[in-house]
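Chemist: Next input, structure requested:
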Amino acid sequence: MKRTVLILYFLSYYKVTICLRVVGVTVPALKQRGEAATLGCDFDLEGGKLYSVKWYRDNEEFYRFMPRLRPPQHAHKVDGIKVDMDKSSARRVHLKELSLKSRGLYRCEVSKEAPSFHSAQAEAFMEVNYFPRESPRVSGHERPYSPGEPLDVNCSARSFPPAELQWHIDGQKVSERSWLIPYGTQPAASQGLMVSTLGLRAPAHPLMQLSCIALMGTLRRERTVIVEINSSSTKKAFGLTVLTLLGVNIRFYDKIL
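Modeler: Okay, the predicted model is just below:
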């Protein structure tokens, strides 16, 4: 008899402890700085009562929902986290004004009421980027070059994470590695951004158009410059006439896509 009661107890306990499932979390994989994000937590109590829903960013709790309390919501002060309480509930939490510090691993933990207080959890990572609308900065193109003289130009762009930089000459991407000088990345002076820099050391030729392109996912920034080439007075006059007729600025122009 005692054995039967013990078995029934364990079967009953087992049934209680499994009647909670976190089906999954909905966390945006990528957001831009300054945007808002809604995080969802889908759970199934399977007949049980909810004790609490807690949200963590990198193991630091920033929001909880407990039906027994009045009010049921509470937000903790965490760097990079701003909870919009009016748009948050047991199954979702709304974050506003995301910053670069908002990136991290987000975890939803759901607990059931007594007697089991069984809990289940799920997590997902959210990346936060920032890609300023400013064009990459190009330097070294201002001075005149002689035909065949190696260029000495650099391109730099601010972003987070570091953007991919490309050089194009007359519309063609530079793939010759010996012409490219990767300088890596350095922290920017402010805003928590990184500065990527890529040099170009290619032979110069007349009417040379250089484009530096910064890429981050589907976002793109571009700056195009025209390099001045020294040549004979006849060629120089002809070149200036052609450029004037075409209305081309031989110095520099910006383009942001």
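
Chemist: contacts, neighbours, all on C-alpha from now
Modeler: Noted.

Chemist: tell me the SS of Pro206?
Modeler: coil (DSSP: H, G, I helix; E, B strand; the rest coil).

Chemist: Same check on Val5?
Modeler: Of the three states, Val5 takes helix under three-state DSSP.

Chemist: Ok, Cys19 next?
Modeler: coil.

Chemist: which stretches of the stretch 151-257 of the chain form helices?
Modeler: 233-246 (DSSP state H, counting those that start in this stretch).

Chemist: hang on, I meant the stretch 1-150 of the chain
Modeler: Under DSSP H, counting those that start in this stretch, the stretch 1-150 of the chain gives helices at 2-17.

Chemist: In it, what residue spans correspond to strands?
Modeler: Taking DSSP state E, counting those that start in this stretch as the test, the strands found in the stretch 1-150 of the chain are 21-26, 30-32, 37-44, 50-57, 60-65, 73-75, 83-84, 92-95, 104-112, 119-129, 137-139.

Chemist: now the stretch 151-257 of the chain
Modeler: Using DSSP E, counting those that start in this stretch, strands in the stretch 151-257 of the chain cover 153-159, 164-169, 172-173, 180-187, 194-200, 208-216, 219-227, 252-255.

Chemist: Could you save the ones you listed as CSV and add columns showing mean neighbour count?
Modeler: As requested, the strands of the stretch 151-257 of the chain are arranged in CSV below (neighbours: other Cα atoms under 10 Å):
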stretch, mean neighbour count
strand 153-159, 23
strand 164-169, 18
strand 172-173, 12
strand 180-187, 14
strand 194-200, 22
strand 208-216, 21
strand 219-227, 20
strand 252-255, 14
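
Chemist: need those in JSON lines with distance to Leu50, can you?
Modeler: Shown next, in JSON lines, are the strands of the stretch 151-257 of the chain (distance: least, Cα to Cα, whole Å):
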{"stretch": "strand 153-159", "distance to Leu50": "43"}
{"stretch": "strand 164-169", "distance to Leu50": "47"}
{"stretch": "strand 172-173", "distance to Leu50": "58"}
{"stretch": "strand 180-187", "distance to Leu50": "46"}
{"stretch": "strand 194-200", "distance to Leu50": "44"}
{"stretch": "strand 208-216", "distance to Leu50": "42"}
{"stretch": "strand 219-227", "distance to Leu50": "43"}
{"stretch": "strand 252-255", "distance to Leu50": "55"}
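
Chemist: another one to check against the first:
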Amino acid sequence: MELSQTIIQSIFLLLNLLISRTRGLKLVRLDVPAIADIFSPVTLKCEYNLEDMNLYSVKWYKDGFEFFRYMPDYDPRSQALKSSGITVDLQKSDMNQVTLINLQFNHTGNYKCEVSTEAPDFKTVAQHANMTVMAYPTEDPKVEGVLSTYSLGDYVYANCTSGKSSPPAILTWHINGAKPDTWSWDNRRGWMEKDSQGLYTRTVGLQFQILSSHFTSNGGGLMPKMEIRCTSTIGNSVRHKAVYPTLVRALTSNSLAQKRLTGSAGVLRPPISIALVLVTSFRT
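Modeler: The predicted model follows:
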């Protein structure tokens, strides 16, 4: 009987110990965007559980330097430290979040939320995360150099130029949804420029010969259009610009058409004379 009581008491003490360790101040979630756009405000969030304790302060730091604090017993409760070089929107900042405006590239860094309770507990918890400030393009890439009409065998010489960004955007070409051959993607004609604000524009060239296969569907039939698309990618920002040459057929005699459409390898193409009318379409 005494042994049973001893076991019960031991279990009770163990449960109390576990409960005491799980109760108290907890920082539940820190939400710091991995990437922030320099042209837009960004909000950092800090969720915590006080249990039965009283909040003393919530402080935010960048690279170890405090730039915002919330203290419920002070007036005003929300305070921004101007010496930090970070601009805080106090109207949108409180005990659970802080909103940054007028971002700069040097605002890239490590951000920490620190939560403290009042006496007699004096508990403090903190979490931190990195954020990188980028400049997303504010416009779609531009495709230039494409003529209004083509015939089979003609060459397309095009340039794609990204909108201003930092770091430089990655540009990719697609023809009818597929990446062109390496030789078609003329990176040698590409270049990059940087303006006084530290923003980059990148240009990449494309060249290829118009073939009937560009207008052939998977089923072997002719498609009315082909698509030439340039995609600009930086961080979470993806922008497109596409042009759609339209296939217009003019029926001729088989012998004349075959003579005009025979490739250098002697492969015959469909007995038609083809003109391409360019229709541009902007897509984001």
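
Chemist: could the strands of the stretch 1-150 of the first structure be laid out in CSV, adding mean neighbour count?
Modeler: Formatted as CSV, those follow (neighbours: other Cα under 10 Å):
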stretch, mean neighbour count
strand 21-26, 16
strand 30-32, 16
strand 37-44, 19
strand 50-57, 21
strand 60-65, 20
strand 73-75, 17
strand 83-84, 20
strand 92-95, 20
strand 104-112, 22
strand 119-129, 19
strand 137-139, 17
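
Chemist: Columns distance to Cys212 of the first structure on top of those, output as a markdown table?
Modeler: Compiled in a markdown table, the strands of the stretch 1-150 of the first structure are given as follows (distance: least, Cα to Cα, whole Å):
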| stretch | distance to Cys212 of the first structure |
| --- | --- |
| strand 21-26 | 37 |
| strand 30-32 | 23 |
| strand 37-44 | 32 |
| strand 50-57 | 37 |
| strand 60-65 | 41 |
| strand 73-75 | 45 |
| strand 83-84 | 39 |
| strand 92-95 | 35 |
| strand 104-112 | 31 |
| strand 119-129 | 21 |
| strand 137-139 | 7 |
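
Chemist: Identify whichever of the strands of the stretch 151-257 of the first structure lies nearest to Arg103 of the first structure.
Modeler: Ranking the strands of the stretch 151-257 of the first structure by proximity to Arg103 of the first structure (Cα to Cα) places strand 153-159 first, at 14.7 Å.

Chemist: what's in contact with that closest one?
Modeler: 129-132, 135-141, 163, 165, 188, 193-201, 212, 214 (Cα atoms under 8 Å, 6 or more residues apart in numbering).

Chemist: What's Ala122 of the first structure aligned with over in the second structure?
Modeler: When the second structure is aligned by TM-score structural alignment, Ala122 of the first structure is paired with Gln127.

Chemist: Figure out which of the strands of the stretch 1-150 of the first structure is closest to His205 of the first structure.
Modeler: Among the strands of the stretch 1-150 of the first structure, strand 137-139 comes nearest to His205 of the first structure, with 17.9 Å by Cα to Cα.

Chemist: Report the mean deviation for that closest one after fitting onto the second structure.
Modeler: Comparing strand 137-139 of the first structure with its match in the second structure after superposition yields a mean distance of 3.8 Å (mean Cα distance after the TM-score superposition for the first structure).

Chemist: how much space between the closest residue to Ala188 of the first structure other than its chain neighbours and Leu20 of the first structure?
Modeler: Spatial nearest neighbour of Ala188 of the first structure, excluding adjacent residues (Cα to Cα, 6 or more residues apart in numbering): Met194 at 5.1 Å. Look at Met194 of the first structure and Leu20 of the first structure: by Cα to Cα, to the nearest Å, they are 44 Å apart.

Chemist: cool, and Leu105 of the first structure?
Modeler: Distance, Leu105 of the first structure to Leu20 of the first structure, by Cα to Cα: 22 Å.

Chemist: now swap in Pro28 of the first structure and tell me
Modeler: Distance, Pro28 of the first structure to Leu20 of the first structure, by Cα to Cα: 24 Å.

Chemist: quick one: which of those two has more around it?
Modeler: Per other Cα atoms under 10 Å, whichever of Pro28 of the first structure and Leu20 has more neighbours is Leu20, with 24 against 15.

Chemist: just checking, the more buried one touches Leu45?
Modeler: Yes. With contact defined as Cα atoms under 8 Å, Leu20 of the first structure reaches Leu45; the gap is 4.5 Å.
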